[in-house]
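Q: Can you look at this prediction? I've put the sequence above it.
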Amino acid sequence: MSTALPLAAALLLDAVFGEPRWLWARVPHPAVLMGRAVDTLDRGLNRGGARRLKGLCALLILAAAAWATGWLLSLGGPLAEIASAAILLAQKSLVQHVRAVADALRLSAGDARQAVAMIVSRDCRDMSGPEIARAAIESAAENLSDGVVAPVFWFLLAGLPGLCVYKIVNTADSMIGYRTPRHARFGWAAARCDDLLNLIPARLTALAIAGVARRIADWPAIAADARRHRSPNAGWPEAAIARALDLALAGPRSYDGAMQQLAWVNGDARRQIGADDIDAAVGILWRVWALGLTTLCGLAALTVAVSN
């Protein structure tokens, strides 16, 4: 709990400054460096036989390097920890990307398709307005878990080293954790580890969304929808935000030119959604952020009270 106060400061710092372009135009963002490390190991090890074992070795190398980096940065004291954690949080950048889809959708479907393609991996070329809005809201919910709640959770449990390990695993999963011919075996360890590290944060995110939306009574329905989702974790925040906004999410979508008939989340609810619904989802993102900040401040105050 001693990490609660610097983490609260990091949340505030990220919410105010986000990703300053002047800085990342001059030096590589840590996410870029993590991506380069994953790519280097992918190109160097993902060949020949024993690819699952090689993928596990790659993940262990990445995790060890991330832990060591986090430990070294933490030696710089609270200010270094706060700055590092703020850089690895993604509240403001998430809000900006999701809100950009709503703004673009108010202009034209073409503009909105370009905006939503920045935050989802599905095919966007032929998306209708409601499909664009649905994709943006789903991305908002999933990335609230991956980019904010999970980093906070792992920082609380294991400090800056724990946060760095989570981020490198999440980056590896996003790059090599797919069931493609190239990565089905090599990326297996990254995908399974990411599932494990997000197991609790995804459910906490769903609980937080349901809490701020006053939909805790819908928890059994949220859990039922989440279990029908193809992902063991992403379905939880998606199911919660679907109930919070009274919308139907998920459902059929196209990947690499092939339509996939995925299950609906809250399928009996409204499906004709638009920019105003995206804005409402952004509002929930900020309310969950505020709940997290309040909780961290409470933990910090409790730590001080107990220590005295």
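A: In hand now; what should we look at? Numbers count the residues shown, from 1 in each chain.

Q: make it CA atoms for all contacts and neighbour counts henceforth
A: Noted.

Q: hey, where'd the helices end up in the stretch 51-200 of the chain?
A: 51-74, 78-88, 91-105, 109-116, 129-144, 150-176, 188-197, 199-212 (DSSP state H, counting those that start in this stretch).

Q: who's in contact with stretch 174-187?
A: With contact meaning CA atoms under 8 Å, 6 or more residues apart in numbering, stretch 174-187 is reached by 35, 38, 42, 46, 51-56, 172-173, 188-191.

Q: what's near enough to touch residue 25?
A: Counting by CA under 8 Å, 6+ apart, residue 25 touches no other residue.

Q: okay, pairing it with this:
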Amino acid sequence: MTLALVLLCALMLDAVLGEPKWLWSRLPHPAVLMGRLIGWLDRTFNTGPAKRAKGTLCLIFAVGCAVITGLVLSALGPLAEVIIAAILLAQRSLSDHVAAVAKGLRRSLPEGRAAVAMIVSRDTSDMDPSQTARAAIESAAENMSDGVIAPAFWFLIGGLPAMLAYKMINTADSMIGYRTPRHHAFGWAAARMDDLVNILPARLTALLIANAAWQWDGAAIRADARLHKSPNAGWPEAAMARALGIALAGPRAYDGTLQDFPWVNEAGRKVLSADDIDASLSILWKAWGMMFTLCVVLAILS
């Protein structure tokens, strides 16, 4: 089987089954195992001098482990590749978590806040309905890139070894890639590498979202994307903001401190509701369908 055909099957399997609770309540998810490795490296080597060098070597070691694991699993055959690739994709899981925010918000504001707290790191206790919906939509757009398009992109480039390497880098960035006193030096390599491996997938995600909504304005999306603190996350968020005609980002609180982030598509509508979350999910599934179609084309051509 070609890589495109394997990915095609994996996309379908993930879309249908997602992440079965009965399985992952009994076994550690691969992302959990990656997190444990990164956590151990952090606790063991993030001490003393030369933290940047140590962090870089630790990242190389972790990515090397991921590549070797990918090579071993690939040797088990196409069926194993399909199953592992499906596990590493997150379209169904992302959709379910974001939909839960809309469902909770329709019941009550506290339920909406509780649901969105499961998928964002910002403070949620004082969010109003618009802020709750906005956080869910931003998470949907960004995680479409990190959790679906980027893993799929790297699988097409280099199969399971490349896909697992990407997931390891992304996990490392989410754990240690912060400009905090503890991780500013040790997590430097993880943060920079995550920026690098997401350059193309983030822009591909923006393209898919924009085309799914027939709202492509490349110059406007590019300008809004540059307002984001991340060189990549702003692209899918900017595309989603334009697709829905809403404003995303803006002020939000972290650890009790309000941070005045600029608005993405500032002229867009700022009063949001659960209906806007539903609309964002519709666009994400259309974008997924475009990625699926691309894999069909590649499978036929190869």
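A: Here it is on my side, so go on. Note that this is a predicted model, so its numbers are computed, not measured.

Q: Now the TM-score, please.
A: Once superposed, chain against chain, the TM-score is 0.99 (TM-score structural alignment, normalised by the length of the second structure); 302 aligned residues with a CA RMSD of 0.8 Å.

Q: follow-up on the earlier one: between the contacts of stretch 174-187 of the first structure, which is nearest residue 22 of the first structure?
A: residue 35 (20.7 Å; CA to CA).

Q: Among the helices of the stretch 51-200 of the first structure, which comes closest to residue 288 of the first structure?
A: When the helices of the stretch 51-200 of the first structure are compared by CA to CA, helix 199-212 sits nearest residue 288 of the first structure, at 6.1 Å.

Q: The closest one vs the second structure - mean distance after superposition?
A: For helix 199-212 of the first structure, the mean deviation from the second structure after alignment is 0.5 Å (mean CA distance after the TM-score superposition for the first structure).

Q: buried set for that helix?
A: 199, 201-212 (16 or more other CA atoms under 10 Å).

Q: hmm, back to that, and the helices of the stretch 51-200 of the first structure, which is most packed in?
A: Most buried of the helices of the stretch 51-200 of the first structure, by mean neighbour count (mean count of other CA atoms under 10 Å): helix 129-144, with a mean of 25.

Q: on contacts alone, who are the packing partners of that helix?
A: Helices and strands touching helix 129-144 of the first structure, by 3 or more CA pairs under 8 Å, 6 or more residues apart in numbering; DSSP states H and E, are helix 91-105, helix 109-116, helix 235-245, strand 249-250, helix 275-307.

Q: Can you add distance to residue 223 of the first structure and give those back as TSV?
A: Listed next are these as TSV, based on distance: least, CA to CA, whole Å:
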stretch	distance to residue 223 of the first structure
helix 91-105	25
helix 109-116	27
helix 235-245	7
strand 249-250	14
helix 275-307	19
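
Q: Quick check: which of the ones you listed is nearest to residue 18 of the first structure?
A: Closest approach to residue 18 of the first structure among these (CA to CA): helix 91-105, 5.0 Å.

Q: Where does the closest one end up in the second structure?
A: Here helix 91-105 of the first structure aligns to the second structure at residues 91-105, judged by TM-score structural alignment.

Q: And that stretch against the first structure, how far off on average?
A: Superposed on the first structure, stretch 91-105 of the second structure shows a mean distance of 0.2 Å to its aligned residues (mean CA distance after the TM-score superposition for the first structure).

Q: Check what contacts that stretch and list those residues.
A: Contact partners of stretch 91-105 of the second structure, identified using CA under 8 Å, 6+ apart, comprise 14-19, 110-116, 118-119, 129, 132-133, 136-137, 139-140, 143-144, 147-148, 273-275, 277-278, 281, 288.

Q: Next up, the contacts around the equivalent of residue 156 of the second structure over in the first structure.
A: The equivalent of residue 156 of the second structure in the first structure is residue 156 (alignment by TM-score structural alignment). Applying CA under 8 Å, 6+ apart, we find residue 156 of the first structure in contact with 1, 3-4, 7.
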